[in-house]
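Novice: Compute the structure for the input listed below.
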Amino acid sequence: MSDPKSGYLREIYVGGLSGVKPQTTDLKQLELHAKAKLKPEAYAYVAGSASTEATAQNNLDAFKKWHIVPSMLRDVSLAEFDTATRLFGRKYATPLVIAPIGVQAQLHPEEADCATACAAAELEIPFTLSSATSRPLEQVYEQAGFRTNPVEEDDGGVDAWFQLYWPQDDELTESLLARAKKAGYRVLVVTLDTWSLGWRPRDLDTTYNPFLTGEGVANVFSDPVFVRKYCDGKDPRRADVTPDEITSASVAAISQLSPGISRSWADLAQLRRLWGSAPIVLKGIQTLADAARAVEAGMDGVWVSNHGGRQVDGAVGSLTQLPAIADYIRSLPLKEGEEKKTVIFDSGIRSGADIMKALSLGADGVAIGRPWCWGLAANGQDGVRDVLKTLLADLELNAGLAGFQSTAQLSRHNLVRADSRM
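Specialist: Prediction:
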């Protein structure tokens, strides 16, 4: 994608001359548009967080604690602005990543995960498929046209990553990972903080759990090991399946993806054996100690995230934890030819300025979650694409106007804490 991302601004204004109105670029308004289209319980499922939702608010507030310091007359050209980054040994056109979010059929029944994947592929943004998908992993990969075997290390960002909710059954884990590898998914994203569902009052008060009705379990329902061991060999997706069979299969699937038992650090050796030498990143890292253990376990990166506040209530904002973790990762000595460990960040990104702050504090890539969900709900694939274009244009313009020619120039020196005295 060679054109300036900020060109989206001109595209919108020129389109307006012909009466073409864009999807709103105000992401708060977009959420309201999505809310008006969705069933109340579906909106609450995506918008909600754990218990008092204090962690979700802390995520947003953490960005307010840092201010960008603009510099002028820096000979900046938007036409030459560079947003490229390296993630897991490959160069990508932008630092954006699609965060894994499940049950996308509740947001857009017709297109679901495929719409999000196609929008990501169009903009050369790596797409992370949730284990809790509404479409089988093979279908999503094929429909989006991801490259199965890129021949060059820097073959761009038209690829997909697979997020794992780690099943309790090792045979099922092996089957899911084998399928993901065969399909072409490049990076394994292991979510650590969802071995049990958090306490979520919005869902509890409406008794809404989509998984119990067979939603968000397409990967598991389509898995031959799961069908053989937990469905008496009968495909739960078949036309003549009974409601009781769906319920039974759904309960079995939930018991695997969210078993109520945490894995241990020693178990990571199993994933390395199954995934081979391809990149593995641990998602849910919030402490320096856990980042160090991830490195000791041979992982290729850490994903600094608290699941958007959906799991642990009253927790620290994720951005607050990023600087120390990123500093540690960057301090690691590298052997000749060795690639630096990758740092991904999510939780609370809502604007180009937020992306700038996360990059300045040490993230190599920034994952986007809820904002594109609202685009998917409002306008399907086009809605997801326009949210991503909005964030990229906002990022490029904000960084350029603040005096930067590339996102690589962003560092801690470009920020001041809101409570600092000048």
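Novice: Please make it C-alpha for all contacts and neighbour counts, starting now.
Specialist: Fine.
Novice: Tell me where the stretch 201-350 of the chain has strands.
Specialist: With strands called from DSSP state E, counting those that start in this stretch, the stretch 201-350 of the chain shows them at 280-285, 301-304, 342-345.
Novice: Counting by contacts, list what the helix or strand harbouring Ile12 packs against.
Specialist: Per DSSP states H and E: Ile12 is located in helix 7-17. Applying 3 or more C-alpha pairs under 8 Å, 6 or more residues apart in numbering; DSSP states H and E, we find helix 7-17 packed against helix 370-401.
Novice: Any buried residues in the helix or strand following the helix it packs on, and which?
Specialist: For helix 370-401, the succeeding helix or strand toward the C-terminus, using DSSP H and E, is strand 415-417. For strand 415-417, the neighbour count (16 or more other C-alpha atoms under 10 Å) marks Leu415 as buried.
Novice: Same check on stretch 185-200?
Specialist: For stretch 185-200, by 16+ other C-alpha under 10 Å, it's 185-195, 197-200.
Novice: thinking again about what came up before, got CSV for the strands of the stretch 201-350 of the chain, with mean neighbour count and distance to Gly365 too?
Specialist: Converted to CSV, these look like this (neighbours: other C-alpha atoms under 10 Å; distance: least, C-alpha to C-alpha, whole Å):
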stretch, mean neighbour count, distance to Gly365
strand 280-285, 25, 12
strand 301-304, 26, 9
strand 342-345, 27, 5
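Novice: next up, for comparison:
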Amino acid sequence: MRTTIQGAEISAPICIAPTGFHRLAWPDGEMSTARAAQAASICYITSTYASCSLEDIVAAAPRGLRWFQLYVHPNRQINQQMIQKAESLGFKALVITVDVPKVGNRRNDITNQVDLMKKLLLKDLGSPEMGNVMPYFQMSPIDPSICWEDLSWFQSMTRLPIILKGILTKEDAELAVKHNVHGIIVSNHGGRQLDEVPASIDALTEVVAAVKGKVEVYLDGGIRTGNDVLKALALGAKCVFVGRPILWGLAYKGEHGVKEVLDILKNEFHTSMTLTGCRSVAEINQDLIRFSRL
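Specialist: As a prediction, the model looks like this:
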């Protein structure tokens, strides 16, 4: 099951997607998630909206493979500070989320009157019991004006490979390659941005075809079983990133709950490989997929 992403070896192509506010699920929050990822020898993408400081996350799992996910802030200096901090702390890639020029119409949040920015960030994250968190949490708007030309500015300030998260079309995939990014995460933001866009798995094939092997393509969204991992790899993903199930495991039993979720997915994926005759991830290919014809 071993493979590599951006040249780094991982024990299986099952890694952790960036999700925010892990302390809502468990007291140690992202520190527990990072420890579980390190123990599993897989990659953990830490969110801009982590509820622990980057320093504490790194200290909790100093040997772990970490990427840093960035929501682009309107203040360029703040972006630069965040990127340079992540690079100095040993994060190995910069993941820029490009599908949130504004927050989508999240009806459940409206119905339940959920406003994390006001009710969590300004209240709880500023309290002593929440520990040392990043100062930009206090006000963290997302820049709606980010465009392709901005990528050269990011590339000028960091040596980290740049991954774009939130690509769903071949046209955007081609533009990503044209602008010299190192990877793409095919993602619909967990279905939380625009209703009725394609599922990530449905957009994967055209993105893989568009990049023609020039950059690595990953997928997040909808991964619930080892079979899902196998399907994603068969359709051309190098690796999948798991979101909600990690939070479910974290809420259940902290670090050990995350480890159990990862173990379940790894074991199921191993079984799926075995029963389809794949002795390594290199042998997983589109011949395993049968498309239904309506």
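Novice: Work out the TM-score between the chains.
Specialist: Remark: TM-score between the superposed chains equals 0.92 [TM-score structural alignment, normalised by the length of structure 2]; 288 aligned residues with a C-alpha RMSD of 2.0 Å.
Novice: before we move on, back to that, specify the angle between the very next helix or strand once past the helix holding Ile12 of structure 1 and helix 370-401 in degrees.
Specialist: Next helix or strand after helix 7-17 of structure 1 toward the C-terminus (DSSP H and E): helix 27-37. Relative orientation of helix 27-37 of structure 1 versus helix 370-401 (axes from the mean of the first three to the mean of the last three C-alpha atoms, to 10 degrees): 160 degrees.
Novice: what's in contact with helix 27-37 of structure 1?
Specialist: Under the criterion C-alpha atoms under 8 Å, 6 or more residues apart in numbering, residues Gln23, Thr24, Tyr43, Arg350, Pro371, Trp374, Gly375, Ala377, Ala378, Val387 lie in contact with helix 27-37 of structure 1.
Novice: what residue of structure 2 matches up with the last one?
Specialist: The equivalent of Val387 of structure 1 in structure 2 is Val261 (alignment by TM-score structural alignment).
Novice: Am I right that that match is in contact with Leu247?
Specialist: No: counting by C-alpha atoms under 8 Å, Val261 of structure 2 sits too far from Leu247 to count as a contact (9.5 Å).
Novice: So for those two, which sits in the more crowded spot?
Specialist: Leu247 (25 against 20; other C-alpha atoms under 10 Å).
Novice: what sits against Thr205 of structure 2?
Specialist: Applying C-alpha under 8 Å, 6+ apart, we find Thr205 of structure 2 in contact with Leu235, Gly236.
Novice: now the one 4 residues further on
Specialist: Neighbour list for Ala209 of structure 2: Lys170 [criterion: C-alpha under 8 Å, 6+ apart].
Novice: Just give me the match in structure 1 for it.
Specialist: Match for Ala209 of structure 2 (TM-score structural alignment): Asp327.
Novice: mind checking how far the nearest residue to Leu175 of structure 2 once chain neighbours are set aside is from Glu55 of structure 2?
Specialist: Leaving aside its chain neighbours, Leu175 of structure 2 sits nearest to Trp148 (8.0 Å; criterion: C-alpha to C-alpha, 6 or more residues apart in numbering). Distance, Trp148 of structure 2 to Glu55 of structure 2, using C-alpha to C-alpha, to the nearest Å: 31 Å.
Novice: who has more neighbours, these two?
Specialist: Glu55 (16 against 12).
Novice: That one belongs to a helix?
Specialist: Yes: Glu55 of structure 2: assigned to a helix according to DSSP: H, G, I helix; E, B strand; the rest coil.
Novice: residue in structure 1 matching it?
Specialist: In structure 1, the residue paired with Glu55 of structure 2 according to TM-score structural alignment is Glu138.
Novice: Return the distance of the nearest residue to that match once chain neighbours are set aside relative to Glu124 of structure 1.
Specialist: Leaving aside its chain neighbours, Glu138 of structure 1 sits nearest to Ala183 (5.8 Å; criterion: C-alpha to C-alpha, 6+ apart). Going from Ala183 of structure 1 to Glu124 of structure 1 by C-alpha to C-alpha gives 18 Å.
Novice: Can you say which of the strands of the stretch 201-350 of structure 1 is nearest to Ala117 of structure 1?
Specialist: With C-alpha to C-alpha, the closest approach to Ala117 of structure 1 among the strands of the stretch 201-350 of structure 1 belongs to strand 342-345: 18.9 Å.
Novice: For that closest one, name the packing helices and strands.
Specialist: Where contact means 3+ C-alpha pairs under 8 Å, 6+ apart, strand 342-345 of structure 1 is packed against strand 301-304, helix 318-331, strand 365-368.
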